[in-house]
Each structure stands twice: as C-alpha cells, then as structure tokens.
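Engineer: pasted the sequence and its predicted model underneath.
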Amino acid sequence: MPRMEEEILKLLTALRGRTPLTPEKRVRDFQLKVQRIKNGEPAELEGFLLLRKPPHAPDDAVYYILSPLQPSDLQKASTTSYLILRITENSRISGSVRSGSYVRVSGFMDSYPYGTLRMLNVAELRGGDYSEYWLQYDEIALSKKEFENLFMDTIYASYDFEKAFLYSLFASPRIVGSNRKWGEGVTFSTFKDRDRIVLSIWEAVKYITGLFPRELSLRKEKRWHFVDEHLDLDFVAYLPETPVRYYSPFSRTVLKNEIPAPKWAFRYFKSKDAVFLTPKKAKILPDDPLAYLSEVPFILNEPVGYEKNRELEQLIPNVIATIFKERAKMASMSLGDRELRIFRERFEDWIMKNRMEYGEKFDALRLSGMLFETNTRFLLSTHLLGSMARFEGGLRRSTISDVLIINQEILDTWMNEIPPDILMKAVKDYERYISGDRRANIALGIFMDLEATSADGSVSREEFHSALIRYGFKGGDAAKIIERLLREGYLYEPFAGRLRMIK
C-alpha cells in the first residue's frame, strides 16, 4: 500500500507540474525552524553570513546577521528573515568566513534585546560549502526528462547542439590520475565567420546564463553592495567559493577575440575552473586556441533560435538544485577505473579508425597545439564523458559510445570546413616530423596514442606489444619494431618494462 501511495503522489506531482523553489519558501522554512527552538535550547543552523552590525547592537560582543537567502535573492525576495549572531571570544570560528559566505553555526538560542528578532549565542561558526545550500531541497530536483524538456522548449537548434549544451551545464568531475590539474569546468564553443549565426548563439546562451544567480557567475569583481529596505541597512557581499561557475561573454565585442573572454578570465579558461559557454566569430583553423580546449567545438551553419520561457525562469532554482545534486553523486573520476580503462581502449580504436580513413590529414590534426592533439583530446573527451554521466545519472557503456559519436561528428565537420590550403599546410608540417618507413611510422603513431591516454605518460612494453598485434603486426615483427624504435632513439626505457617517447 505505501508503494501505491508513493506512485499516486508522483503522478499528482507530474500532473500539476513542478513547484518552484522560491526565496519565500526558504524564508518560511527558516522561520519555522527558528520558531520551534525555545530560548536556552541548543541549535544548529545554516545560512549566509552578513558582516554588518544589526540595529542597536550592544557593545558586549560582536553582532552579525545570518540570512537564509543568498545575497542575490535578498535583493528580490518579497519577504526576508534574519537571525542575529552573538559572537564572543569563546566562539570557535573555522573555514573561509567573510560577508556573503555560506556558514553553519551552532550555539544556544536567545532573544535579541531590541525588536522581535531572535539571536544565537554562537559556540561555533564554520565556513561551509556553497553547494550545500542547493542540496537542502533534494526533493525539488528535476528528473532527466523534465530538465531536458525545459531547455528543449527554450533553445531551437540541432538535437546534438542542444544535448551538448545541457551536458556542459553539469560541468565535469575532476579527473584523478591526469597530469593536467583541471577543475570541473568545461568549454562549450561554437564557430562561424558569420555575424548572424554567432550573434544568435550568443543571445540564446546569454539569456539562459542571465537567469542563474550572481553567486554562480564568473566575474572579475567578487563583491558588491546592496540595501535591505526592511532593515534600512546596506550590506557588502562577496561571491562564495564554489567549484562551478558559469561564463558567457558580457559584450558582443569579445566574440572576435582569440579567446572570447577578458584577460582576467584566461586563467579560469586554461585551468578549467569555470564553465565557458561562448561562440566565436572566426575562420575555421585547426590550431584555434578556443577549439583546442573545448570539449565540443561545434561549427554551425544555421542560426540558433530561442524564446523566453516563463517556466524555465520560475524553475531555475530547481535546475541548479539538480545540477548540484548530480555533482555531489559524481565529484571525481579516476583514470584507473574500469569504465575509463574501457573508454581509453575505445578511444584508441577510434583514433586508429580515423587514421585509416583520413590518413595524414588526421595525423596532422594530432600534432601539438592542434584541435585533435591526442592527449588533450582524450582528456577533453573524458571531461565530456563525465558531464554526460552526471546528466544521465551514471556512467554507462552507452555513454562511452555517445562521446565517440560526438567526437566523430566534430572531426568530420572540421575536416570538411577547414580550408584546403590550411589543411595541406598542416599536412606538410606533419611530414617534417616523420621518417620514411611507413611501418615504423604506424608503430610510432600507435605508441603516441597509448602514451597520450596513459596516466603518467609512460607505456609498458607489454601493452605496446599487445597494441601492435591488435592493429595488424605479427608477434615477431612487433618485437623487432619495438627494439628498432629504441635503438634509433625514438623511444627510451626510463626503468625496466616502461617506455617513453624522446621529444
């Protein structure tokens, strides 16, 4: 019977639609929680610390304010609620604490001497993780279908474009074992040398990221001032620390830049410490620095459409709660995990398939700094895999296949769009790096692929030998090729059984 009641409740919820998580609901829940605690009773609460003295604060301690709402919501909420914090020399303070920080406080409840506000005598104040603010309401997270439909009803583009955009919103788990210390950020980029197409993408993305709270926006200025008219107090707030922030160009003037972002944002772009959602007006070049670090560098030939979506605007808190819920379920991935070892093998097979199909044209795109530089593209593909796994609710074999399908679509498009003279120049540059022995070149290419997808940049002799056999070398020939590459100085053996390339 309980199971049937649960199913009926789910059905009723689906019929009436999702209830938005409003600032007013957070305020009501906070007030109810505070009201239930009697004076003198222990209490533990969380909220945003505002380093501003409340009205008529006594001189016997330091008095600050705790808000249940993030600062950006305080400015637009129809109702607000505050708790006064009384901090003495006996109060323990830990973690990152500044005005606007999300904190957890514990102590004993009391009444504030002036007015009707309640007060907490603080025993401990700890800087918390901003993501916890969004994990308090787990039940309002959207299903995969609900999440997808909201955005599909807002952006009108190809299905692959829309899905890749959704994946990017979930950022990506950190990759344990990688030699690149990337954060959780991803880069969703699009390219075309036509104003109409580029501006249509920028306007659509700008609309959506503009719905997100200021706390999740990547900005140079990390603090701002605002006024609460109810208390007639002005506040200063800083952006909270969070591993997920979003950036889309603030102005159309940067869309022609090499990296469509201001200089102060470059370090976030290179270290992937933010989600970059940006189009670029540019010629299609294989060494484009934005494409080089993009998980999904799309080339679009048609404008993107969008329309303002009232339901999406109301459910943005639910959208963010969904993103943080899935992030909490998958915070990192290890290159040693079984699924990623399978992905690595599939990625290497994908490289070999396209080498056979495109020949030197593909190899030319895998040189250092090029769009498909193998190590970088493998890690970017792993990032994309993580984003998709968060969206799908888990890492599956089908997700691995989907990543390789997207990679193939991107490669085929770039092969067709790169001007022939630019592509031929890249091929000539590639030919400078190879010798005249075709079989040795194939073996060296296989080693490069193994090296590029390994955790530490080295490859075991046994692994290299097995890969050569898998790609058509006979057992005796494979052993001879390995010895030849060692003898002629292409490879070396830093310690027994492990091989590296001499660069």
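Structural biologist: Structure received.
Engineer: okay, CA-based contacts and neighbour counts for the rest of this
Structural biologist: Fine.
Engineer: enumerate every residue touching Thr399.
Structural biologist: Contact partners of Thr399, counting by CA atoms under 8 Å, 6 or more residues apart in numbering, are 385, 388-389.
Engineer: state the distance from it to Ile351.
Structural biologist: 18 Å (CA to CA, to the nearest Å).
Engineer: repeat that for Pro262.
Structural biologist: 35 Å.
Engineer: of those two, who's got more company?
Structural biologist: Ile351 (21 against 13; other CA atoms under 10 Å).
Engineer: which non-adjacent residue is nearest the more buried one?
Structural biologist: Nearest non-adjacent residue to Ile351, counting by CA to CA, 6 or more residues apart in numbering: Asp449, 7.7 Å away.
Engineer: repeat that for Phe48.
Structural biologist: Tyr102 (4.5 Å).
Engineer: what's the neighbour count on the one you found?
Structural biologist: Residues near Tyr102, counting by other CA under 10 Å: 29.
Engineer: center of the protein, which residue is that?
Structural biologist: Ala171 (1.8 Å; CA atoms, centre = their mean).
Engineer: now the helices for the stretch 251-400 of the chain?
Structural biologist: For the stretch 251-400 of the chain, helices defined by DSSP state H, counting those that start in this stretch occupy the ranges 266-271, 289-292, 310-314, 316-329, 338-358, 360-364, 374-392, 397-417.
Engineer: which one, of the ones you listed, ends up nearest to Ser435?
Structural biologist: Closest approach to Ser435 among the helices of the stretch 251-400 of the chain (CA to CA): helix 360-364, 13.1 Å.
Engineer: put this next to the previous one:
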Amino acid sequence: MMMYSLLRSIERLTISPSKRARDFQRVIQSYKNGELIEVEGFLILRVPPNVPKDGVYYLLSPLSPSELSKSDIKPYVAIKVTEKSEINAELKSGQYVKIKGIIDAYPFGNMRLIHVISLQRANIEDYWLQYKELALTKEELEQLIDSTINADYELKKALLYSLFASPSVVSSKRHWGEGVTFSAFKNDTKIVNSLWEASRYLISLLPEELILRKGNAKPFVDDNLDLDFSFFLEGGKYYSPSNKSLLKKDIPVAEWAREYFEEKQAVFLTPKVYKRISPEDPLAYTSETPFIVNEPIGWEKNRELEQLIPNLLATIFLEREKIPSLSPSDRMVEKFRERFERWIFRNAREYGEKFDALRLKGMIFETNTRYLLSLRLLGSMARFEGKINTGIISDVINMNQEIVDMWINEIPEREMLKVLETYEKYVERDFRNKRLEMALRVFLDLEATSIDGFVSREEFYNALVEYGFKPSYAREVIESLIADGYLYEPVIGKLKMIKPE
C-alpha cells in the first residue's frame, strides 16, 4: 500500500527542471522594476544578447548545469556588475551564487535584469533544498531502494546509509570530511562486479555536479541565445570506480581521487577483488562498512527512483543540515561509546588473542580508528532515522559484529598466524601477572575511544569490574599501574598512558 501511494504521487512529488524553471520565472516576474530582490543561481560568464555598453553584463541560470539542458524553458536573468558591486565569489561559469540587487527590465524579450549590489558564493546544497517540503519519508526512501537493490539486509542498509554521508566528529584528531567509504570484498570477480554495477547505477542517477570526477568542465550550447560555453563543475560528493580494472587495486580508486579518499572528502562506493584477504588491507582499514560478500547482488533500473532523484537529494541534504556534527559530550554519543567498549570486551573474551591481534595499529579493527569509523556510521544512520536513539546504537554494534565474525572466519590461517606472531612481539610480558596485563589492555581500549585521549578513574574502574575484576582488586590494579609508571594523572580524576619513546 505504501509503494502504491508513492507511485500515485510521483507526478505531484517530482521536482523536474521544467518545474524549477517555471517557479523561478513566476517569482522573477512578480517583482516590479526598482524593487530589491535576492536570488540564487548558477553564473554564466557570457554576454547576453542586445547588451548595453554601460557596464559588465553576465547571465544567471536558476537551473544547475545538469538540469539546464533538460528543461523546456530556460529563464535566464541578466545581471549587471559595476565597480560598486560587492563581489565575494570566484567569477566562473557554473559557480552557485547568491545575488542581491535591484530588478529592472532588459531590452530583449521578457528577460529581466538585476543591478548587482552584492554577489557571493552560495552552498550548492541550498539548490537541492529549495523544495525541502517535497523530501521523501524514510519509508518511501526504503521502498525505492528495496525495489532497486536486491542484497543482504545489512549490506543494503549500509549502502543506503552511505548516501547520507557522515557528520564530522568534534575535537577528533582525524580531520576527516563528511565522506564515507562503503566497501565490499571477495576473491570472485562476478560477485564484486555485481556490487560495482549496482553502485555505478546509483551514482549515474545523480546530477553531474555532485559526482566526484577528474574532468570538471561540462560544455553547453543554447542555440536560441547563441550561447556556447563550458560549466565548471565542482564540489562532487559521490564516487564509484570508473572501470573494472580499478577494482583489483589496493585502493580501488583512480590516482587523482586518492587524496579525496584519504581525507574522506566524498562518499566512496568501492568494492574490491582481493587475491588474498589481509587484516592490514588499506581499504578495509578506513571503511565504515568493510563487508565480505559471498553472493552476487541484484539490481534493476527503477523509473520511480530516477524521477525522484531531486527529492532524494532534498532528503539527504535536509538531514545533513539537521545533523552537521557529533560531539563526544552528547549523551547519546557517550552511551554509544559505552556500548562500543562493552562490545570490544565481549569480543576480546570470545575470540581472545585473535581479536586482540586484529586491533593492533594498522589492522582492520584498530580500536581508535574503528571507534571513529563506527561513530561516523552512527551519524549516517542518525541522519537517515532523524536522530540517535538506542535502536540505532544497537544497529551499529550488530553491524560491527557481523563484520568481525566475517573477517575472523575468512582470514586464512597463514595470515592469522602472522598477525598473532606480531601480536606476541608487541605485547609486553614484564608485568607481575596476567591480570595487570589484561587491565592495561582494558585501559588502552578506553583510551582509544576517548576523543581527548583521557580516561577517567571512574570509567576505568567500572570497565575493570565489568570485565571481571573484583571491585577491591580493580582499585588496587589502578594504583599499581600508576605506581609502576604505566599510567599517570595529568588532571585530577583523569588518567593517561605513558607512551615509551
């Protein structure tokens, strides 16, 4: 019934280029000459027809470069820039700007003119938020993805969450952008190709200005106004490998895109064919959701989704606007950290040294990195759901558990033995007993999930008790670690590990 209602309302919901053009034209025509006006649009650095000789004239399009050619009408506005105009933007075709000025008539057809008072760069996301009232509901969006992608539930949801990107983490030492890395691994070309083709289809539906690509110029010709120029596209937020050969690289992205990948400046949908799965895989190490897939996924073209892409983008950018960042001091983030730490302890007990070894620096489950990636996944889910709640926290933990189980079961024995050998060399054996060693490992996990690098005495004590230490012995262990020089107390009640030089 939900999908039936959605399909019946497709025509009403669709934010088509022609709708945008007509709505803009109605607004422009509603202003009288001499009135103050503020509008947003895309600069076109071409002289309009019949241009007067008393200033510098350009054009403004209400439609994005990808939509301009799709509209049956093209309601350009002429703009006049003088030495008194305040300019705070790079003047190039394709730049999304906000203009404030005085509206006037222009001597060509029914075109209007704006005498520019100020011209400043605007956020291109605002373009997709102009129709935020037509954003899709969570249920509608799920229905559209369900009818497009046929895959394992967790995999499909992770793909959907990735589209919403990730809020930044306040005070994090990792200055990552809002990007997300969705990856999947298998030593089977057919399986990996199926995921690549599905992700390529989703990316192909997005407007060109939102796709991360090397070539950033789009030619455009308007025969009616005798215009011939190139839009410069920038600000791409989504990426999928451009060809199958990239899927066999350690990092399956083009070389020019590596810096965007490393700094998480875009959403990367990047499956990978591996020769031998490695716990030090650089793609898995920085992926929020590094799945190991065991069967091909299916997908099919979806006419409704294709029509509603502008609505999908309005939904995504609206939710990104609501949750721009995550703060470690937020109550639900603190709750997530507690759950994450319990999850670490539980897996350490269940898998023992295997899990501990996979949490060494550079390994797929390095605690600090995996915590930040999980926190970012939590933020993506929160954007989709509308807020952080205990259900979302449980979903992240469950997804992490599925990934851990997959990797531990899939890593070849030879590779695991190498990791364990490294772990044995790393773990210090000079403690008076194994319990002190275990306590220090608990502290390291707490420190790894702490954004500021400090661990309070109280949370260390509570973690030791939860891990199985008797309360009286837990306090004794804390004092011993301080007395022996493994921990120190730079601030009253706050502990930090003393790192060897």
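Structural biologist: Yep, that arrived. What you see is a predicted model, and the numbers here were worked out from it, not measured in a lab.
Engineer: fetch the TM-score of the aligned pair.
Structural biologist: Superposed pair, TM-score by TM-score structural alignment, normalised by the length of the second structure: 0.94. Supporting alignment: 491 aligned residues with a CA RMSD of 1.7 Å.
Engineer: just to revisit the earlier point, residue in the second structure matching the residue nearest to the centre of the first structure?
Structural biologist: Alignment note: Ala171 of the first structure maps to Ala165 in the second structure; criterion TM-score structural alignment.
Engineer: I'd say that match and Gln265 touch.
Structural biologist: No - the criterion here is CA atoms under 8 Å, and Ala165 of the second structure misses it with Gln265 at 9.7 Å.
Engineer: list residues touching both of the two?
Structural biologist: Joint contacts of Ala165 of the second structure and Gln265 (CA under 8 Å, 6+ apart) are 178-179.
Engineer: how about the contacts made by Tyr247 of the first structure?
Structural biologist: For Tyr247 of the first structure, the contact set (CA under 8 Å, 6+ apart) comprises 209, 217-218, 274-278.
Engineer: let me fix that: Ala455 of the first structure
Structural biologist: Counted by CA under 8 Å, 6+ apart, Ala455 of the first structure has contacts 177-179, 335.
Engineer: tell me, how many residues neighbour whatever residue of the second structure lines up with Ser111 of the first structure?
Structural biologist: Mapped onto the second structure by TM-score structural alignment, Ser111 of the first structure lines up with Ala105. Residues near Ala105 of the second structure, counting by other CA under 10 Å, number 15.
Engineer: any figure for the gap between the counterpart of Tyr246 of the first structure in the second structure and Tyr260 of the second structure?
Structural biologist: Tyr246 of the first structure maps onto Tyr238 of the second structure when the alignment is built from TM-score structural alignment. According to CA to CA, Tyr238 of the second structure and Tyr260 of the second structure sit 10 Å apart.
Engineer: what's the helix or strand for the residue of the second structure positioned farthest from its centre?
Structural biologist: Most distant from the centre of the second structure: Lys53, at 47.4 Å, with distances by CA atoms, centre = their mean. Assessed by DSSP states H and E, Lys53 of the second structure sits outside every helix and strand.
Engineer: that older thread, need the winner for burial among the helices of the stretch 251-400 of the first structure.
Structural biologist: helix 374-392 (a mean of 24; mean count of other CA atoms under 10 Å).
Engineer: just the strands in the stretch 151-300 of the first structure please.
Structural biologist: 155-156, 174-176, 187-192, 223-228, 233-238, 246-247, 275-281, 296-299 (DSSP state E, counting those that start in this stretch).
Engineer: hey, which of those strands is tucked in deepest?
Structural biologist: strand 275-281 (a mean of 26).
Engineer: so where in the second structure does it end up aligned?
Structural biologist: With TM-score structural alignment as the criterion, strand 275-281 of the first structure aligns to 267-273.
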